[in-house]
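# Generate coordinates for the sequence data below:
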Amino acid sequence: MDAIGELRVDVERLRAADPEGLYLFMMRDYPYMMTPDQVAEFTNTTGQEVRRLLRRGEMRGCRVGVKWLVPKISLLDYLYGRRRAE
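As a prediction, this is how the structure comes out:
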């Protein structure tokens, strides 16, 4: 495990969530806890669409006050879930 400030990141779990190695190298410049706007930038959508996915439970994240945060592992789960569905 690596530590980012007080946040402990399980790197092996992240790698396991990206078994094909498609996304992690592209996410390296993003923080572990991403804002909806950062997720939107990465996925070429809008922050509004990402917040809609979060509210519907289609993407996992957590609310801190009125703001949403999305862990990278949740984004990977969402991306690979979409790939499996297609």
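
# Please make it C-alpha for all contacts and neighbour counts, starting now.
OK.

# any idea how far Y78 is from P19?
Counting by CA to CA, to the nearest Å, the gap from Y78 to P19 is 14 Å.

# Proceed likewise with the subsequent sequence, for comparison:
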Amino acid sequence: MEVQTGELEIDEARLREADPDGLYLFMLEDYPYMMTPDHVAAFSGTTSQEIRKLLCRGDMQGCRIGIRWFIPKLGLLNYLDKDRREKEGGTYAATEMRQAIQP
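Predicted structure coming up:
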């Protein structure tokens, strides 16, 4: 099911693929699709500065607009599931961010 958010359609199937065990999506329901480092920090129990470090190093997927960072839910889910995918030899090809938002 695709949800229309303003001008964006969010592909819910891609989000479910990124969270195959269903551990995180229900906890992220109250957060916007494009989260700020403060949102991610509140969700993860860390600081927004640590989230910005992960973004700058490329460990977490996000985009920078001016001085502000935005992290799509799919980027956070990919980061949270990264260790399991590396152990299984998987890649992020099935959950690429560019496919999460459809024009």
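
# Have a look at Y78 and P19 of the first structure and say which one is more surrounded.
More crowded of Y78 of the first structure and P19, by other CA atoms under 10 Å: Y78, with 16 against 12.

# show me the contacts for the closest residue to that one other than its chain neighbours.
Spatially, and ignoring its direct neighbours in sequence, Y78 of the first structure is nearest to M59 (5.8 Å; CA to CA, 6 or more residues apart in numbering). Neighbour list for M59 of the first structure: 50, 53, 74-75, 78 [criterion: CA atoms under 8 Å, 6 or more residues apart in numbering].

# Same question for L55 of the second structure.
61-62.

# Okay, buried residues for the helix or strand that contains E86 of the second structure please.
Assigned by DSSP states H and E, E86 of the second structure falls within helix 82-88. Buried residues in helix 82-88 of the second structure, counting neighbours by 16 or more other CA atoms under 10 Å, are found at K82.

# Can you give the distance of that helix from its chain's centre?
Between the centre of helix 82-88 of the second structure and the centre of its chain there are 16 Å (CA atoms, centre = their mean, to the nearest Å).

# C-terminal to that helix, what's the next element?
strand 101-102.

# Please name every helix or strand in contact with that next one.
Applying 3 or more CA pairs under 8 Å, 6 or more residues apart in numbering; DSSP states H and E, we find strand 101-102 of the second structure packed against strand 8-11.
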